[in-house]
Structure formats: structure tokens, C-alpha cells
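[1] Below: sequence and its predicted model.
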Amino acid sequence: MRYLSIVLVLFALIATPTLAVEPDEMLSDPVLEARAREISKELRCVVCQNQDIDSSNAGVARDLRLLVRERLVAGDANDEVLAFIQARYGDYVLLKPPFKPSTYVLWFAPLFLIFLVFVLGWRVLAVSNRPRSSHALTREEEAYADQVIKNYQKGDRE
């Protein structure tokens, strides 16, 4: 029982999200730091796979975190910081990109891939369930098969 509780505690520690924000990045003002964390959770690390910059250890994510804090110290509102970074890095940097023609691929690609997998799966199942065509033997093939069977049966008796 003791080992089970140790394993559960270890799994709980592993499962908790880790933040990559370094102490030297943090702002001394707790209100500004809280705003920076809030903004960071809305920004995607452009290097990592769908990870916000607050939990990414990539150098680009660190640069973005510093840029967010720099803009907040300069007096920008949260929306202004997001707009500044979006103008600099494009819509892809937002974890929730706006719905507009230039971002349709970001919005519809997952749906298209799901549809494609469904169609391919249906096609594979349709082909695998199709009855196989049986070809009847010609008279010569039947005679040859009978002869082989007879020879085999004679060999078994002897």
C-alpha cells in the first residue's frame, strides 16, 4: 500500500503542468505578472507543437515572454500586446486564431483530415467486404486435380 501511494504521488507530480518561465523573466509587480501569464497562455510557441509560450522551453518562446512583459511595462493593454505580437508573427502565433479567409486552413484542416480518414476507412472496409469472385475450373484442370488427389491418396496407403 505504501508503494502504491508513492507511485500515485509521482504520477501526480509528472502530470502537473510545468511552467518554463524563468525567475529572471518575472516582473516584480504581481498584477503585471498575472497579466503576462494570462497573455502567454493565448500565444502559441512557433517552434513547439501547439504549446503555449508559458510552458515552452524554446528560445523563441522565451523571447516572446520577454516581449509580452516589455510591452506590459510600457503600458500596453492586453489586447494591444496581443495585436502587436500578432502583427509581428502572424495569426499562427495565436492559440485561437481569428476566423478569416487567411486562417481557413487552420480551422478546416482538422475537419478535412477527419473526413479523409473516414472516407479511406469506409473504402478499405467496402473493398475488404466485397465477395471474391470464384473462377470455375476447366475440364482439364478438374481432371488434373482429380489425378493429383488420386496419386496423393495412393501414396498415403502405401
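    It's in. Since we're looking at a predicted model, the values are computed, not measured.
[2] contacts and neighbour counts: CA atoms only from here.
    OK.
[3] which other residues reach the host helix or strand of I85?
    I85 belongs to helix 78-89 when assigned by DSSP states H and E. Around helix 78-89, the neighbours that count as contacts under CA atoms under 8 Å, 6 or more residues apart in numbering are 35, 39, 68, 71-72, 93-94.
[4] what does stretch 34-52 give?
    Applying CA under 8 Å, 6+ apart, the external contacts of stretch 34-52 come out as 53-54, 56, 58, 60-61, 65, 68-69, 72, 78, 82, 92-96.
[5] So which bits of that stretch are buried?
    Neighbour counts over stretch 34-52 (16 or more other CA atoms under 10 Å) mark 36-37, 39-40, 42-46, 51-52 as buried.
[6] can you tell me which of those are in helices?
    Using DSSP state H, 36-37, 39-40 are the members of the buried residues of stretch 34-52 that sit in helices.
[7] Quick one: those residues as JSON lines, columns for distance to P30 too.
    Conversion of those to JSON lines gives the following (distance: CA to CA, whole Å):
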{"residue": "A36", "distance to P30": "10"}
{"residue": "R37", "distance to P30": "10"}
{"residue": "I39", "distance to P30": "14"}
{"residue": "S40", "distance to P30": "15"}
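[8] from the residues you listed, which is closest to L113?
    The shortest approach to L113 among these belongs to S40, at 28.8 Å (CA to CA).
[9] if we can go back for a sec, identify, from the buried residues of stretch 34-52, the entry nearest to Y104.
    Taking CA to CA as the measure, Y104 lies nearest R44 of these, at 17.5 Å.
[10] can you map out the helices along this structure?
    Assignment of helices within the chain using DSSP H yields the ranges 2-15, 30-40, 59-73, 78-89, 104-129, 139-157.
[11] how far is the third one from where the chain is centred?
    So the one you mean is helix 59-73. Put simply, helix 59-73 sits 26 Å off its chain's centre (CA atoms, centre = their mean, to the nearest Å).
[12] Included below, for side-by-side comparison, is a second structure:
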Amino acid sequence: MKKLFVLMTLMLSFSAAAVIDVYDFETEEQEVLFRTLTAELRCPKCQNNNLADSNASIAKDMRQKTYNMVIEGQNEDQIVTYWIDRFGNFVLYKPPVTLGTAILWVGPGLFVLFGGLIIVRNSRRKVSVENDDELTGAEKDRLAKILKDSEK
């Protein structure tokens, strides 16, 4: 039992010693820019994590590329444009408002609104029915024949 406990402790300690990315920056502004970008850019694999929080291999590659671009002296707009060109606006947690995103937000509301208007309009329409309950002579004869045939 004691050996199992020691073995499990060692296994857990190895996972705790996982590799942590360490980046050296020339200025504090570069570090702030890197931290800001990795917090604002979404991991394309995880979809709900930013680059800073994701352990996916693509997120690691994106962090490294972002780091290289920051060290090269590129500004925030250039780096964000680089990632948008590769992954689209999906890579941003706060995508810009475009016609496509406006339709996604407004479309369902308009659909419900127009559906409600159609229901209200149809429910208020007066339906005039004249003597729908009475059968004609031919219909009565046909019904009697059907009932008579079903009794056989």
C-alpha cells in the first residue's frame, strides 16, 4: 500500500513539473503587449480558451509566433491582422460588427417578431362560415350508404 502511495505521488509530481513557457522581453511594453494579445486571442482548437490559458499545441505555436512578432517590433494591429488573415474573425473574443454578425444577433428576434405578427393577424381574422354543420342531400345519402356497408 505504501509503495502504491509513493508511486502515485511520483506520478503526480511529474505532471506538476510540466513545461512552462518562459518568454524574455527587451522592454516592459513588449511584455504588456504579449500578455494583452494572448489574453484577447482565442485558441482555434479549444474555442473557449484564450491563447494564454490553452495547452493545445496550436496555442503553443501561436504564442511562440506572437512572441516572435512582438520581439520583431510589430504593433498590436499588425499581429491581430496576421491572425485574422489565417483564422478569420473567430480568433478574436470580441469580433467586429459586420453584416454577418448583425444577422446572427438580430435574425432570431426578427423571426420571432414576424412569426408573432402572423399568428396575431391570423387569430384576429374573422372567419365566416355558413351552415357548415348541415349536410346536403347527396352527402346524407352517401353517409347512410357507408354506415350501412360498415355494419355488414
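    The structure has been received and is ready for your questions. Small disclaimer: the values here were computed from a predicted structure and weren't measured.
[13] Next, the TM-score between them, please.
    The TM-score (TM-score structural alignment, normalised by the length of structure 2) is 0.52; 94 aligned residues with a CA RMSD of 3.0 Å.
[14] what's around N68 of structure 2, how many residues?
    14 (other CA atoms under 10 Å).
[15] hang on, I meant D24 of structure 2
    Residues within reach of D24 of structure 2, counting by other CA under 10 Å, total 10.
[16] Grab the nearest non-local neighbour of the alignment partner in structure 1 of it.
    Under the alignment (TM-score structural alignment), D24 of structure 2 pairs with L27 of structure 1. Here the nearest residue to L27 of structure 1 in space, its sequence neighbours aside, is E33; by CA to CA, 6 or more residues apart in numbering that works out to 5.4 Å.
[17] give me every residue that touches the one you found.
    Going by CA under 8 Å, 6+ apart, E33 of structure 1 touches 26-27, 69.
[18] Out of these, flag the one nearest to V124 of structure 1.
    For V124 of structure 1, the closest of these turns out to be R69, at 52.6 Å, with distances computed as CA to CA.
[19] I'd say that closest one and S28 touch.
    No. Using CA atoms under 8 Å, R69 of structure 1 is not in contact with S28; the gap is 10.8 Å.
[20] And these two? Which one has more around it.
    R69 (24 against 9).
[21] Could you check how far the most centrally placed residue in structure 2 is from S123 of structure 2?
    With distances taken as CA atoms, centre = their mean, Q47 lies nearest the centre of structure 2, 8.3 Å away. With distances defined as CA to CA, to the nearest Å, the gap from Q47 of structure 2 to S123 of structure 2 amounts to 45 Å.
[22] ditto for R35 of structure 2
    From R35 of structure 2 to S123 of structure 2 the distance is 58 Å (CA to CA).
[23] burial of G88 of structure 2, as a residue count?
    As a measure of burial, G88 of structure 2 has 12 neighbours, counting by other CA under 10 Å.
[24] So what does it match up with in structure 1?
    Using TM-score structural alignment, G88 of structure 2 sits opposite G90 in structure 1.
[25] who's in contact with that match?
    Neighbour list for G90 of structure 1: empty [criterion: CA under 8 Å, 6+ apart].
[26] before we move on, what about L94 of structure 1?
    Residues 42-44, 86 are the ones in contact with L94 of structure 1 under the rule CA under 8 Å, 6+ apart.
[27] now with 7 Å?
    Residues touching L94 of structure 1, when contacts are defined by CA atoms under 7 Å, 6 or more residues apart in numbering, comprise 42-44.
[28] Now render those residues as a markdown table, adding distance to F108 of structure 1.
    Formatted as a markdown table, the entries for the contacts of L94 of structure 1 read as follows, by distance: CA to CA, whole Å:
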| residue | distance to F108 of structure 1 |
| --- | --- |
| E42 | 20 |
| L43 | 20 |
| R44 | 18 |
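[29] Quickly name whichever of those is closest to R157 of structure 1.
    Proximity of those to R157 of structure 1 was ranked by CA to CA; the top entry is R44 with 78.1 Å.
[30] Can you tell me the closest non-neighbouring residue to the closest one?
    In space, R44 of structure 1 is closest to D52, 4.4 Å off (CA to CA, 6+ apart).
[31] Ok, M69 of structure 2 next?
    Using CA to CA, 6+ apart and skipping residues adjacent in sequence, the residue nearest M69 of structure 2 is I79, 6.9 Å away.
[32] what lines up against that neighbour once you look at structure 1?
    That one, I79 of structure 2, aligns with V81 by TM-score structural alignment.
[33] what's the distance between its match and D63 of structure 1?
    14 Å.
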